[in-house]
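> My questions are about this predicted structure, shown below with the sequence.
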Amino acid sequence: MKVHANQIDTSPKWRSLIRDFKRLIAISLIIAVCAGLMYAFTFRGGLSTDNGDWGTFGDFMGGVLNPIFGFAGLMALLLTISMQSEELNNSTRELRNSAEALKEQGESLKKQNFENTFFQLIKLHNDIVNDIDLVGLNNKQTRGRDCFRVFYERLRAVYNNKWDMGISERDKIRISFERVYHKSEGDLGHYFRNLYSLLRFVDERGKSKEDKQFYARIIRSQLSVYETGMLFYSGLYGKGKDKFKPLAEQHALFDNLDSSILLNGDNHRDIYAAGAFSNREAGTTNSSSSSVNAACDTAQ
């Protein structure tokens, strides 16, 4: 709130001080008049032409009035100093309030810029999804999010093929995903890169853990069931393992994931640390992720 200098003149405190000071001046003048009248009645006579008489009168009036006017002058000086001090304090408060208002305005602008960029990335994500199209048998065309059902059915079909007895479950998933990804790399590569950029933006630019969780929920709400399935297994392939997977665990990207969509149900949940499935664990499981994956590899 702004504090103006003219508020000093109208505040009850200063009105009272100025009123008292005016009373002091009036009393001083009354005393001066009374002293003059007392002198006149005590030493009756007309106006003297003798310098000595005037000197005596001046000494009398000075002795009576000098202390009074000196005291009044001191009070006036103290009042002026006090008013200047109050005005300085008001100016300091005004500057402090202005600085706080500018800080709040800056924070609000940062948040506005963040959200503008965030929702632009969300829009870009949806545009990328809507631009995907596949042409199947009999020139049947599939567009948008329905394409991820096709991608996931291809992934499941490759995964369910017969494999050599010695191959690990992790390698089986990785090879299956590689085959599907390379067949549609133009569409899937663009999709995965943009979603990674979106998660990374929230991770690096989000102000607090609560803010990051809020924006991560918005990202999750954009994903269909089959998109979530494809993203889940992208964490075992190429750069997804080193870049996307830690962010998914950090921000609970697979919170409320239905295990029935996974290629081997709950048995594949151990691919990710617990933070990928719960906001309560998110942000605290980066160090445990490697140990979980190591345990899975050992078991396989």
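Alright, I've got the coordinates.
> CA atoms for contacts and neighbours, from now on please.
Will do.
> Disregarding flanking residues, what is the spatial nearest neighbour of residue 228?
residue 254 (7.4 Å; Cα to Cα, 6 or more residues apart in numbering).
> Can you verify the one you found is assigned to a helix?
No. According to DSSP: H, G, I helix; E, B strand; the rest coil, residue 254 belongs to no helix; its state is coil.
> Report the contact partners of it.
Counting by Cα atoms under 8 Å, 6 or more residues apart in numbering, residue 254 makes contact with 220, 228, 232, 248, 276-278.
> take the one below as the second:
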Amino acid sequence: MKQIITYILLFVGCILLLFKFLYENVPSTESDMLLRLYYIGGIVSGIFAFGAFFVAILTYYNQKKTGDLQRFETTLFNMLQLQQQITNELRYEDTEPDRNPNHGENTGWRTIEKRGRDVFEYFWLSKWFSFREIVDGKISFDEKSWYEGMVNVLTSRGSEAYNQLIEITIFDHYFRHLYRIIKFVDKNKELNDEEKYDYTSIVRATLSRFELVWLYYNSLYGTGKSKFKPLIEKYALLKNLRDEFLTISKDVIEKDYFRKYQMIIDDYQNYLTTDKNDKSKYYIGAFYNSRDKESFIKAIEDFKNSPAAKLDK
């Protein structure tokens, strides 16, 4: 509205200046005042007609922009509602060992039932995952190793194990739709970068702590690495991640930081970088809003000055 008023005032000002110019510069042969006014009136009426057309076009443009924004927001919030429905409908039911099967044969079994966001936490901390072992160069159907929670799978077997477990495909629909929501915002050409960040922040606010943990590893080790990870870094979707819930993967343990530098480096520190071109790690923009220049620059400087950043990783 302020923009329209500004245009109108500029237009009226131009008309007044033009009126003054025409009044003072009409050829002297048309000395009669009435003829002079007719002459000026004909020109001014044409200008006003053009001005009315211009205002109509401007009004249409603003109404269209408002309508497009309303349709975008309606679609976005419908997608968010569907995402919540997908999350709430997550369901895991199975029988699992009631204690560590690696410790003996007398392991009992219990029925497990988890729903909604509890599935993320249970799979990360408590679900028993099993892997068949290789004996004499062959996969054994009798020998299995068990690990409690994905947190211990990654610590013991590393990133390769992430995509070997068919059980975690339970989250595939969840991640696909979450990716589509962020991409839907990112591809909107009517929004500027700040507006896109504001809308993706609404999405980020709906994610629980263990959803963020799974999002971190899905885009680091899993199917989200090529397409979803760049959007995570662009819109700081992991800004609310609590890094203490992450683990130290076997890949990081094998780098032997403690023996070399007497330092314990976890996955967050190991896979953090200020190099946008390093696709094997998370650009720092995944955790800090790059639009807040002062805070973002400080975060980069703090990272560069940290002991972990100076290690040979």
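Cool, the structure landed. Because the structure is predicted, anything quoted here is derived from the model rather than measured.
> which among the contacts of residue 254 of the first structure gets closest to residue 8 of the first structure?
Nearest to residue 8 of the first structure, judged by Cα to Cα, of these is residue 220 at 57.2 Å.
> That closest one and residue 19 of the first structure, how far apart?
Using Cα to Cα, to the nearest Å, we find residue 220 of the first structure at a distance of 70 Å from residue 19 of the first structure.
> which of these two has more neighbours?
residue 220 (16 against 10; other Cα atoms under 10 Å).
> Map that one across to the second structure for me.
Taking TM-score structural alignment, the alignment pairs residue 220 of the first structure with residue 204 from the second structure.
> how about the nearest residue to its match, chain neighbours excluded?
residue 237 (5.8 Å).
> what does residue 198 of the first structure give?
Distances taken as Cα to Cα, 6+ apart put residue 121 closest to residue 198 of the first structure, at 6.4 Å, once the chain neighbours are dropped.
> Would it be right to say that the one you found lies in a strand?
No. The assignment for residue 121 of the first structure, made by three-state DSSP, is helix rather than a strand.
> quick one: what's aligned to it in the second structure?
Under the alignment (TM-score structural alignment), residue 121 of the first structure pairs with residue 79 in the second structure.
> hang on, that match packs against residue 181?
Yes. Judged on Cα atoms under 8 Å, residue 79 of the second structure makes contact with residue 181 at a distance of 6.7 Å.
> related to what we said a few turns ago, my read is that the residue nearest to residue 204 of the second structure contacts residue 202, right?
No. Using Cα under 8 Å, residue 237 of the second structure is not in contact with residue 202; the gap is 10.1 Å.
> neighbour-wise, which of those two wins?
A direct count of neighbours by other Cα under 10 Å for residue 237 of the second structure and residue 202 places residue 237 higher, at 27 against 12.
> any idea what the more buried one aligns with in the first structure?
So, by TM-score structural alignment, residue 237 of the second structure is matched to residue 253.
> The stretch 51-200 of the first structure: strands as residue ranges?
Ranges of strands in the stretch 51-200 of the first structure, per DSSP state E, counting those that start in this stretch, are 133-135, 141-143.
> could you measure the residue nearest to residue 198 of the first structure against residue 290 of the first structure, distance?
30 Å.
> Count the residues that sit near residue 37 of the first structure.
So residue 37 of the first structure, with other Cα under 10 Å, has 12 neighbours.
> Doesn't it lie inside a helix?
Yes. Secondary structure of residue 37 of the first structure (three-state DSSP): part of a helix.
> aligned partner of it in the second structure?
So, by TM-score structural alignment, residue 37 of the first structure is left unmatched.
> Pull out the buried positions in the top strand by length along the second structure.
In the second structure, with assignment by DSSP state E, the single longest strand is strand 138-148. By neighbour count with 16 or more other Cα atoms under 10 Å, strand 138-148 of the second structure contains the buried residues 146-148.
> With stretch 60-75 of the first structure instead?
In stretch 60-75 of the first structure, counting by 16+ other Cα under 10 Å, buried: 61, 65, 68-69, 72.
> I'd like the distance from that stretch to the chain centre, please.
The chain centre lies 62 Å from the centre of stretch 60-75 of the first structure; the measure is Cα atoms, centre = their mean, to the nearest Å.
> what residues does it touch?
With contacts defined as Cα under 8 Å, 6+ apart, stretch 60-75 of the first structure is touched by 21, 24-25, 28, 31-32, 35-36.
> quick one: contacts for the corresponding residue of the second structure for residue 199 of the first structure?
Counting by TM-score structural alignment, residue 199 of the first structure lines up with residue 182 in the second structure. By Cα under 8 Å, 6+ apart, the contact set of residue 182 of the second structure is 200, 203, 231.
> Serialize those to JSON lines and add fields for secondary structure and distance to residue 170 of the second structure.
Listed next are those as JSON lines, based on DSSP: H, G, I helix; E, B strand; the rest coil; distance: Cα to Cα, whole Å:
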{"residue": "200", "secondary structure": "helix", "distance to residue 170 of the second structure": "24"}
{"residue": "203", "secondary structure": "helix", "distance to residue 170 of the second structure": "21"}
{"residue": "231", "secondary structure": "helix", "distance to residue 170 of the second structure": "22"}
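> Who wins on neighbours among the residues you listed?
Busiest of the contacts of residue 182 of the second structure [other Cα under 10 Å] is residue 200, holding 22 neighbours.
> sorry, back to before: go through the buried residues of strand 138-148 of the second structure and name the one nearest residue 19 of the second structure.
Nearest to residue 19 of the second structure among those, counting by Cα to Cα, is residue 148 at 84.8 Å.
> Surely residue 233 of the second structure and residue 281 touch.
No. Here residue 233 of the second structure does not reach residue 281: they are 10.4 Å apart, not a contact under Cα under 8 Å.
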